[in-house]
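Peer 1: can't give you the sequence, but here's the structure:
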């Protein structure tokens, strides 16, 4: 086939990318959607955006579950708010933009874009109102019973008011900036996700009423501890808070001296914050992205949240000045923006949290209970090591792998992808240490990772300053694969050690994201990973792979071939089944292949955390497909693909979700497992995820999710995350004592 030229994200600052050799990687080969016999009309797909809202509704169900520890319920309320913010900033904003520009096309289920937007806004209204009511009617009273209260100013004593007023004057007042709105002062810019006060004041001399806007500073904790103004981090049983915006409201007279305070109302704006970088025209991707990050702040509004008792005239003013539609106005009870509940969720009240979990060192890395750190290279030479985080410690496995590589004089080179990482990342520190020790170090930093762009730009520059070779991937594609490659001199030859994962190299999120990773020194994997890094940093568009499937070229086509093999096995009366565990299931070609498999008698099992456009259980189409979703204390993030393969199972793990962006517009990598114990472990685990005795949500053919968490007698079903914690602890102890 003829390769369409692609521009490299060149580090040659003064050379236009358009003038350089562009042949770096072949574009995606989009697989045509085949239409077998039967009813394969567009109603076979669920709406992806509505499915996302259903996912967030499942998060809300956890907040509603009185059997969960109270502060974990508070945390789920905060997560719900953050999730919905991002949904509006990206998904709703994108749909509105496409409608406005005339570029919107019907969804996969043929829903008209305008009707789709109306449905989404109505559903979001219902969910956000329910969210507010869960806090007001269930969680807030339960917190009060535990001595944790969000109080009003009029509930405080004189001494407490004096203390808080003094703190306000010294710590808050200097930060505040009231902005008048009058003929000399146009309506101010309202930043996205900021909490604001709409204030009406009256001039006592003229009687004229005036409007002003006051932003609640996001640099100060949203909930102010009352008891010594320190309770936000207290472990004492009683903790009282007052919202910062309420504290500002009772001191408005200090901000408008000589004026009468008539009324005030709280409001919040959500803006379009999705990035649009025209990479093909960007001579310097880094600079183009930085400019776009500045532009993001000024995206058009897509949602206005106001308190439910807002003055209609004030609301009319906000709607007019912000150019907001009526159906984009969300009337809610105070307090707005429940993300601020994170302060309460982090209180040190152990009895109100999940039992603390600390990941253990993998039994294949820890040779004794007293060992401080295993020799990772020696362990990997003995066998492939399949890691399951957070049950297996990230710090004593992946992090130790890179830290030991940085310190090992036999290590010649390290190559690493970085999509997201923490602000104090030991991974970045290890790469810097390796470069400063004279090793060849390559870091592929994906600076287009959504909402982590600025942090990744900072890390890229820090790495470059330390002598690390930093590249930014391939123009037009995000590098989402999770890869580490270490080249070590052993005797008279070089050996390659690899880590291929399903999650980011992020030590902090690795403590609560569920992910798999493979540590291996298998030669075929080493060759594959080397070739992929060469594609990403150089020119190798025709690379072929043995144990990797790599998007955008072979992940979709490879998975389709494996599904077709299961269909053939079923026709021959052989063992035929598919297990897929992903964050999202949207790609039409993959879904249609699973429908064909179902029609052929293949048992299809899908575990999806978030979006699912596949309809299970439709007679004649998908009656052999079951879909489950598992949410809990850990965020299910791994991507796993298991095929029965006529009794000789094939298992792949990797970074790719079943979405167009992953399969067509990202560099993704899946690796096949080879160790039989790992294959058996993964196959058994997928069966346990799907088992009816496991707590989960079940997707029906109508798109509705039903929670199954108790049996017919009312007893709790098995929480697979707690089961895995116990199972890993048991295996570790068994391994230490054998």
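Peer 2: Happy to help now that I have it. None of the values given here were measured: they were computed from a predicted structure.
Peer 1: contacts, neighbours, all on C-alpha from now
Peer 2: Will do.
Peer 1: In contact with the spatially closest residue to residue 269 that is not a sequence neighbour, which residues?
Peer 2: Excluding the flanking residues, the one nearest residue 269 by CA to CA, 6 or more residues apart in numbering is residue 304, at 4.7 Å. For residue 304, the contact set (CA atoms under 8 Å, 6 or more residues apart in numbering) comprises 267-270, 324, 328-330.
Peer 1: Now for residue 304, which secondary structure element holds it?
Peer 2: Using DSSP states H and E, residue 304 sits within strand 301-307.
Peer 1: Which is the succeeding secondary structure element to that strand?
Peer 2: Once the chain leaves strand 301-307, the next helix or strand it forms, by DSSP H and E, is helix 312-322.
Peer 1: Structure two is appended below for comparative analysis:
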């Protein structure tokens, strides 16, 4: 569809041309992710990492977004999105947009990455290029370690068409028992529990030189051991993606746990939304797979192998620091430095009671900040209760273990575990069982809503009073992602914030819902109205001739109503700077509509995941929390956003926002035509990389905190 916009005079803000398509906007983000693999300024193994990330992201996009659109088409839904597209039209444009992205990824691998790896002494070679002795060694490896794991599934009158599991890499094998016999199709699944890149041993290689062969080629070269006494006519790899949009009606489900288990079961057998074929796949195989998997030509993607780049992440584990970014170790927070607290016999609660604390991951250590807060609460004899909302957590979560310790230590513990956290359902079910076995009260979720807030409340007896300590974060209680996701967390003893969380947790565990809160913006409740009022207040100031500004950093700006509010604010004269990581429906720079709006996106070594809002004429003006400006977050999820009132922490947040708006290495600017351009330094200007800047600030703050005359300041 056209990206042309209406003339500035008498603008209809409901005009579909003023709204970018959600799905195409996400694909635009994936193009920026892929650029990190294309960019030869990045270290080689960092580029390899992004080839893998791009595949994982696109897999999820097809499972979730394409899967949902296919369901709409099947249900004959013809409603148009705010940008004016039907589900059918969106699918057609998605396939048209995605196909060249996959082609570009493949070219990058073959034309750029493979030669660069070879120059670095890391060779990924084809099986047929190996010497006879190398092939013999790999045949021994195959027979010993791979063959026993394989189960060929043949399709013939005696065997039904085999089930093809989601995202599995498979070999399609055509065989016949004699020249006059019928050709038979078999599927061989490449095992996911064997290294995808098989090392070729060579005693003459240097220690840092390695040669690998893809496992699928090792299997293909030794099919005679899997299909003895028959003729192997052809083989080719293929890969299937299935719909993840499988749901259960929570209102009629007698047991949400059973409903989630049903979802997990049905997802395995869900509709196929994409078929990937290796170039040169015989027409017989192509037609057979399309027919039995019910896949159209548009949903079929043919490309030169490899089809699955996720396993290239294996290469990033090589001991090659010369081909990687400098490793990053999260730093201690200056005010929570263990040596200082121990020497002064102070707890985390003493520090937070004195002044709010802002933690910034992965620059600050998760284990020494957020986990320490919860773990101290679990073992503090004065703590009466702990309440936590868990959306995603690691499989070996120290947070969960601390909550279990708290229950064993006699604390009242209530945990909200969101069973509907997509792709984490099974992990969360496992933790629910463990928590319940310890006698902890567990809420599974809220009917009609997905609980996405990242909040913890600690109730502590201090003298004759009971104090409330709160953590409000932008990211999950997940120790591993906290090393690679950029997130913020507020630790505060503010009683109003604590009382708001009391209401929120009562909503989780009881039969209550609140629309009024003292300070926090909560969805469902006052969040949409609160954000709308904040934007409108800036617009009113601008209309009256005052200076007005909004700076917002978030993952996604999808909600059409909030986009319209920003358009109206721009028309009123408000300066609006948006740092939106991926989906953004808004077009900036349109005369008479959004000429005062700038939109940027930062894509770097860490995933930008923090949400910050600044409103110049509001008091306190700064907010952080779990919600994006998406319809689902504002209306259909349980979310929490807290004000940041401490001036020192406000200064920290402003520094973060300014650094994002100053980046000239990883920042992209969205144009009024809907296209992104990566920014670069002016001639002679220094390179500014926001993530490197934040790492250096964290290092410096940790160093300064170790000095005897440290004042407690972090700016």
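Peer 2: Arrived safely. This structure is a prediction, so every number in the text was calculated from the model and none was measured.
Peer 1: Could you tell me which of the contacts of residue 304 of structure 1 are located in strands?
Peer 2: 267-270, 329-330 (DSSP state E).
Peer 1: Show the buried residues in these.
Peer 2: The neighbour count (16 or more other CA atoms under 10 Å) marks 267-270, 329-330 as buried among those.
Peer 1: Tell me the one of the residues you listed nearest residue 658 of structure 1?
Peer 2: Nearest to residue 658 of structure 1 out of those is residue 270 (CA to CA; 28.5 Å).
Peer 1: if I line the two up, what does that closest one land on in structure 2?
Peer 2: Under the alignment (TM-score structural alignment), residue 270 of structure 1 pairs with residue 241 in structure 2.
Peer 1: Tell me how far that match lies from residue 322 of structure 2.
Peer 2: 36 Å (CA to CA, to the nearest Å).
Peer 1: contacts for stretch 549-565 of structure 2?
Peer 2: Residues outside stretch 549-565 of structure 2 that contact it (CA under 8 Å, 6+ apart) are 13, 19, 22, 82, 532, 535-536, 538, 574-586, 608-617, 628-631, 657.
Peer 1: hmm, try it at 7 Å
Peer 2: For stretch 549-565 of structure 2, the external contacting residues (CA atoms under 7 Å, 6 or more residues apart in numbering) are 13, 22, 535, 538, 574-586, 609-616, 628-631.
Peer 1: ok, now stretch 516-533 of structure 1?
Peer 2: 380-381, 384-389, 496-502, 543, 545-548, 638.
Peer 1: try it again with 6 Å
Peer 2: Stretch 516-533 of structure 1 is contacted from outside by 380, 384-388, 496-502, 545, 547, using CA atoms under 6 Å, 6 or more residues apart in numbering.
Peer 1: before we move on, what about stretch 64-71 of structure 1?
Peer 2: Here stretch 64-71 of structure 1 has contacts from 345, 352-353, using CA under 6 Å, 6+ apart.
Peer 1: so it corresponds to what in structure 2?
Peer 2: Against structure 2, stretch 64-71 of structure 1 falls on residues 38-45 (TM-score structural alignment).
Peer 1: all strands for the stretch 1-150 of structure 1, in order.
Peer 2: For the stretch 1-150 of structure 1, the strands defined by DSSP state E, counting those that start in this stretch cover 148-150.
Peer 1: Now do the helices in it.
Peer 2: Using DSSP state H, counting those that start in this stretch, the helices of the stretch 1-150 of structure 1 run over 48-64, 70-86, 93-101, 113-133, 140-145.
Peer 1: Nearest to residue 705 of structure 1, out of these?
Peer 2: helix 48-64 (7.4 Å).
Peer 1: If I take that closest one and helix 70-86, what angle do their directions form?
Peer 2: Counting by axes from the mean of the first three to the mean of the last three CA atoms, to 10 degrees, helix 48-64 of structure 1 lies at 160 degrees to helix 70-86.
Peer 1: What sits closest to the residue nearest the centre of structure 2 if chain neighbours are left out?
Peer 2: Taking CA atoms, centre = their mean, the centroid of structure 2 lies closest to residue 607, which sits 7.5 Å from it. Closest residue in space to residue 607 of structure 2, ignoring its immediate chain neighbours: residue 485 at 4.7 Å, by CA to CA, 6+ apart.
Peer 1: The one you found maps to what in structure 1?
Peer 2: So residue 485 of structure 2 corresponds to residue 513, using TM-score structural alignment.
Peer 1: Would you mind measuring from its match to residue 504 of structure 1?
Peer 2: The separation that residue 513 of structure 1 has from residue 504 of structure 1, given CA to CA, amounts to 9 Å.
Peer 1: how near is residue 672 of structure 1 to residue 653 of structure 1?
Peer 2: 7 Å.
Peer 1: next one: residue 455 of structure 1
Peer 2: Distance from residue 455 of structure 1 to residue 653 of structure 1, by CA to CA: 28 Å.
Peer 1: hang on, the earlier thing: surely the match of residue 485 of structure 2 and residue 631 touch.
Peer 2: No. The pair residue 513 of structure 1 / residue 631 is not scored as a contact, 11.1 Å apart, by CA atoms under 6 Å.
Peer 1: re the thing from before, out of the helices of the stretch 1-150 of structure 1, nearest to residue 337 of structure 1?
Peer 2: helix 70-86 (6.9 Å).
Peer 1: Relative to the whole chain's centre, how far out is the closest one?
Peer 2: Offset of helix 70-86 of structure 1 from its chain centre (CA atoms, centre = their mean, to the nearest Å): 13 Å.
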